[in-house]
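*Asks:* no FASTA, just this:
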């Protein structure tokens, strides 16, 4: 304990954090954007100077990072201009936003700032999501061993091994990495979504059962599992709900709806495609029940955590609830069977006592599983230790060192070839 206190005192010296983002954060568009802002908040509160760099184009809905005291920097893929940038910045810690970004920029960080601590925020385990999606489309049962033949798994696991520490959002995915890929727990850190505690006075301010109406689904449509979920609702589940409850209305919200999403809009069936929510929190607070029959995916589901925060019970699947509630009762119902899913949705919508108990379950899950103070200090402690003893940490991550050695060469020369080709063109 005294050792950790000493390390945090040492952190009073200003440290530089470079975050390399896959996209610019859009916390109102996706759970990934909210997750990134949570990470920024943790490091900012602990005295880090933060620069956020990304090769992505600006978007209309990106957050203004300067309002949070974060410097914004546009960078290029396959360009030595990044080398000049990072040498001048000389960060103490580099956080890669998803493994694809580590693939692109990791070797440049290693070559130009070898002492910088390399963190990877996986968001979710992409190979797990991809393998599940493939099994679903091939109409077969997903098996964990499917991951071993997944091409993206080779890339993702290599990225995890090359980094000093990977931030994992799901305990189930931690187990997958330990048991299927034999990844050492020393290079993994469990960091779920982090939110504030719901106190009794906050709970009493939430809209009541009587004040709410309609079912709701909300999710970014650039994310394939969300589009599939809305299709599933429209074609299979919603007709069963309407048969039992003819007055039922479902409002579907989400950023970036495509034309095929908009075509599902059928007011006569009580199925409304609304599009982007100006304030997702307000939308969910006004709804009585969230529906999320998710059939494939990975990570934690931000929409279901948001439902709990808003006091809105939900009906979801085992994939939807995976790793989200420890051993606590769910915030509603978990059901994979179509007919039972529809029946439970109608029951939850109409039975006030069941609804209220489900709401309380959600509050208990948040206060037990997602408390910011429970995890943020631990993260800063381990980063502090890495800053002081990275050499020893890396010495014991032999597979990471091996991959770093070979990948540095292969990725480096591929990037330089692309850069030379771009200049020639």
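*Replies:* Structure received. Nothing here was measured: the structure is a model prediction, and the numbers come from that model.
*Asks:* alpha carbons only for contacts and neighbour counts from here, please
*Replies:* Fine.
*Asks:* Please enumerate the strands of this structure.
*Replies:* 15-20, 48-54, 71-74, 93-97, 117-121, 165-168, 188-190, 215-218, 250-253, 271-275, 289-292, 314-316, 332-334 (DSSP state E).
*Asks:* Report the angle between the fourth one and strand 117-121.
*Replies:* With axes from the mean of the first three to the mean of the last three CA atoms, to 10 degrees as the basis, strand 93-97 and strand 117-121 are set at 20 degrees to each other.
*Asks:* Could you do the first one as well?
*Replies:* Regarding strand 15-20 and strand 117-121, their directions subtend 40 degrees when assessed with the same axes, to 10 degrees.
*Asks:* How far off centre is strand 15-20?
*Replies:* With CA atoms, centre = their mean, to the nearest Å as the basis, strand 15-20 stands 19 Å off its chain's centre.
*Asks:* helices or strands next to that strand in the packing?
*Replies:* Under the contact definition 3 or more CA pairs under 8 Å, 6 or more residues apart in numbering; DSSP states H and E, strand 15-20 sits against strand 48-54, strand 93-97.
*Asks:* Also the fifth one?
*Replies:* For strand 117-121, the helices and strands in contact under the criterion 3+ CA pairs under 8 Å, 6+ apart are strand 93-97, helix 99-112, strand 165-168, helix 372-395.
*Asks:* closest one to residue 52 among these?
*Replies:* Of all these, it is strand 93-97 that lies closest to residue 52, at 9.4 Å by CA to CA.
*Asks:* ok, now how distant is residue 380 from residue 188?
*Replies:* Per CA to CA, to the nearest Å, residue 380 is found 14 Å from residue 188.
*Asks:* And here is the other one:
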């Protein structure tokens, strides 16, 4: 690690890392310390951009911008196609604007975080994380890759490596307050300010649980089984300490939530809107296709939705809306995706960046249909002014598995009902599981 940073950010997923970049951009804008690249997006000098960060006239683009856009909008790459380029220094990041910031170009100032990536073990998540980490480095941030999984000793080695920096940080930014490793890291923290950036719709549940004084627990976890209960009891002191640290007002500590989700702030909590201003200023506008894109979900993988009902719902949406592409969630299994492709004829796309960046770069369908998930809240912000319609298909209670948490349907309905600027679709009829 580098010498202790005043702001230290811990991320475990590509979306969390993207949202740390958005948070730092928002803080710079609030503090009036935006870089020249940021100011150019706001200058009103005849070549200014609209409120959504896109150029007002295509003629105002430079020849270099047009060349870059043509190269970068050829298609959405698959993970395997981009993995080699992601590791190659100077290979470029898809969507990079000509003349954009180069490494060390100045994510400076008191708010600039040192970002620590705590990667999961699955290859898709790791690949996306490396790509977003490359974006962060191009913006001038220090990014440290710290393995904390994949072996019995990995968590302890990571904790030992990070402990001094955690104790010395004045501000700590986390992407997943439910993560047990992050909760362990918060135990020695002395930071005067804690910031939680979105890890998707889980932010809604985090704030609600904190307000009710409950232990922090993912909404889709049932906690059944003697082994699970023993583990929860053994871990309860660590979880309780993390909950107290994340509760506003404890020991004079400030707590901020940076989110695109509709949350009601707790007393003493600062809630800051994430409207994807950095993404809109940095990428796009996207080229729109004539078709409809579907967005996949990992509800089957988490045991919430029955596979047969999910497959039937995707088939019905494909036929009704003329969908041609299916953007897979990074945790969807190859077997499930193969079955979907065979049943629907959809082109299965495995994005190598978070969907907000993929959609902003384009090409993207004029309509994007999703099941209840994070993107029904984030894409309307990322795609402001582009003409793209985001639609959300409700989940019928009959789709849920017997193992699904009793709170599952209410949570998913809440995700749908609170989404802004989306078109709401009824649940698709699906056959009984067989």
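*Replies:* Now that the structure is in, tell me what you want to look at. Worth saying up front: this structure is predicted, and the values here are computed from it rather than measured.
*Asks:* what's the TM-score for these two chains?
*Replies:* Scored against TM-score structural alignment, normalised by the length of the first structure, the superposed chains reach a TM-score of 0.51; 278 aligned residues with a CA RMSD of 4.7 Å.
*Asks:* out of residue 380 and residue 188 of the first structure, which sits in the more crowded spot?
*Replies:* With neighbours defined as other CA atoms under 10 Å, residue 380 of the first structure and residue 188 compare such that residue 188 has more, 21 against 18.
*Asks:* so what's that one closest to, chain neighbours aside?
*Replies:* residue 166 (4.9 Å; CA to CA, 6 or more residues apart in numbering).
*Asks:* neighbours around the aligned residue in the second structure for that neighbour, how many?
*Replies:* Correspondence of residue 166 of the first structure to the second structure, assessed by TM-score structural alignment: residue 256. Residues lying near residue 256 of the second structure (other CA under 10 Å) number 19.
*Asks:* you'd agree residue 250 of the second structure is up against residue 243?
*Replies:* No. Taking contacts as CA atoms under 8 Å, residue 250 of the second structure lies outside contact range of residue 243: 10.2 Å.
*Asks:* Same drill for the two, tell me which one is more crowded.
*Replies:* Neighbours were counted for residue 250 of the second structure and for residue 243 using other CA under 10 Å; residue 243 has more, 22 against 12.
*Asks:* okay, now the corresponding residue of the second structure for residue 264 of the first structure: neighbour count?
*Replies:* Using TM-score structural alignment, the equivalent of residue 264 of the first structure in the second structure is residue 339. Other residues within reach of residue 339 of the second structure, judged by other CA under 10 Å, total 14.
*Asks:* Residue 339 of the second structure: what's its closest spatial neighbour, skipping adjacent residues?
*Replies:* residue 311 (8.0 Å).
*Asks:* Next: residue 236 of the first structure.
*Replies:* Residue 236 of the first structure sits nearest to residue 338 (CA to CA, 6+ apart), 7.2 Å away.
*Asks:* if I line the two up, what does that neighbour land on in the second structure?
*Replies:* Checking TM-score structural alignment: residue 338 of the first structure goes with residue 428.
*Asks:* didn't that match look like it was pressed against residue 318?
*Replies:* No. The pair residue 428 of the second structure / residue 318 is not scored as a contact, 10.9 Å apart, by CA under 8 Å.
*Asks:* Could you measure from the nearest residue to residue 122 of the first structure once chain neighbours are set aside over to residue 84 of the first structure?
*Replies:* Nearest non-adjacent residue to residue 122 of the first structure, counting by CA to CA, 6+ apart: residue 98, 4.8 Å away. Separation of residue 98 of the first structure from residue 84 of the first structure (CA to CA) stands at 23 Å.
*Asks:* Quick one: map residue 252 of the first structure onto the second structure.
*Replies:* So, by TM-score structural alignment, residue 252 of the first structure is matched to residue 327.
*Asks:* tally of neighbours for its match?
*Replies:* Using other CA under 10 Å: residue 327 of the second structure sits among 21 other residues.
*Asks:* And for residue 284 of the first structure, the neighbour number?
*Replies:* 27.
*Asks:* Repeat that for residue 202 of the second structure.
*Replies:* When neighbours are counted by other CA under 10 Å, residue 202 of the second structure comes out with 22.
*Asks:* pretty sure it is touching residue 218, no?
*Replies:* Yes. With contact defined as CA under 8 Å, residue 202 of the second structure counts as touching residue 218 (7.3 Å).
*Asks:* just checking, what packs against the helix ranked longest in the first structure?
*Replies:* Criterion DSSP state H: the longest helix present in the first structure is helix 398-424. Helix 398-424 of the first structure is packed against helix 99-112, helix 151-162, helix 372-395, with contacts defined by 3+ CA pairs under 8 Å, 6+ apart.
*Asks:* Same list (the helices and strands packed on strand 15-20 of the first structure) but as JSON lines, adding mean neighbour count.
*Replies:* JSON lines is the format used below for these (neighbours: other CA atoms under 10 Å):
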{"stretch": "strand 48-54", "mean neighbour count": "21"}
{"stretch": "strand 93-97", "mean neighbour count": "24"}
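*Asks:* Can you spell out the matching residue range in the first structure for stretch 64-71 of the second structure?
*Replies:* Following TM-score structural alignment, the aligned partner range for stretch 64-71 of the second structure in the first structure is empty.
*Asks:* who's in contact with residue 189 of the first structure?
*Replies:* 165-168, 379 (CA atoms under 8 Å, 6 or more residues apart in numbering).
*Asks:* Tell me the counterpart of it in the second structure.
*Replies:* Match for residue 189 of the first structure (TM-score structural alignment): residue 271.
*Asks:* Spatially nearest residue to its match (excluding sequence neighbours)?
*Replies:* residue 257 is the one closest to residue 271 of the second structure (CA to CA, 6+ apart), at 4.8 Å.
*Asks:* and the one you found, how many neighbours?
*Replies:* 25.
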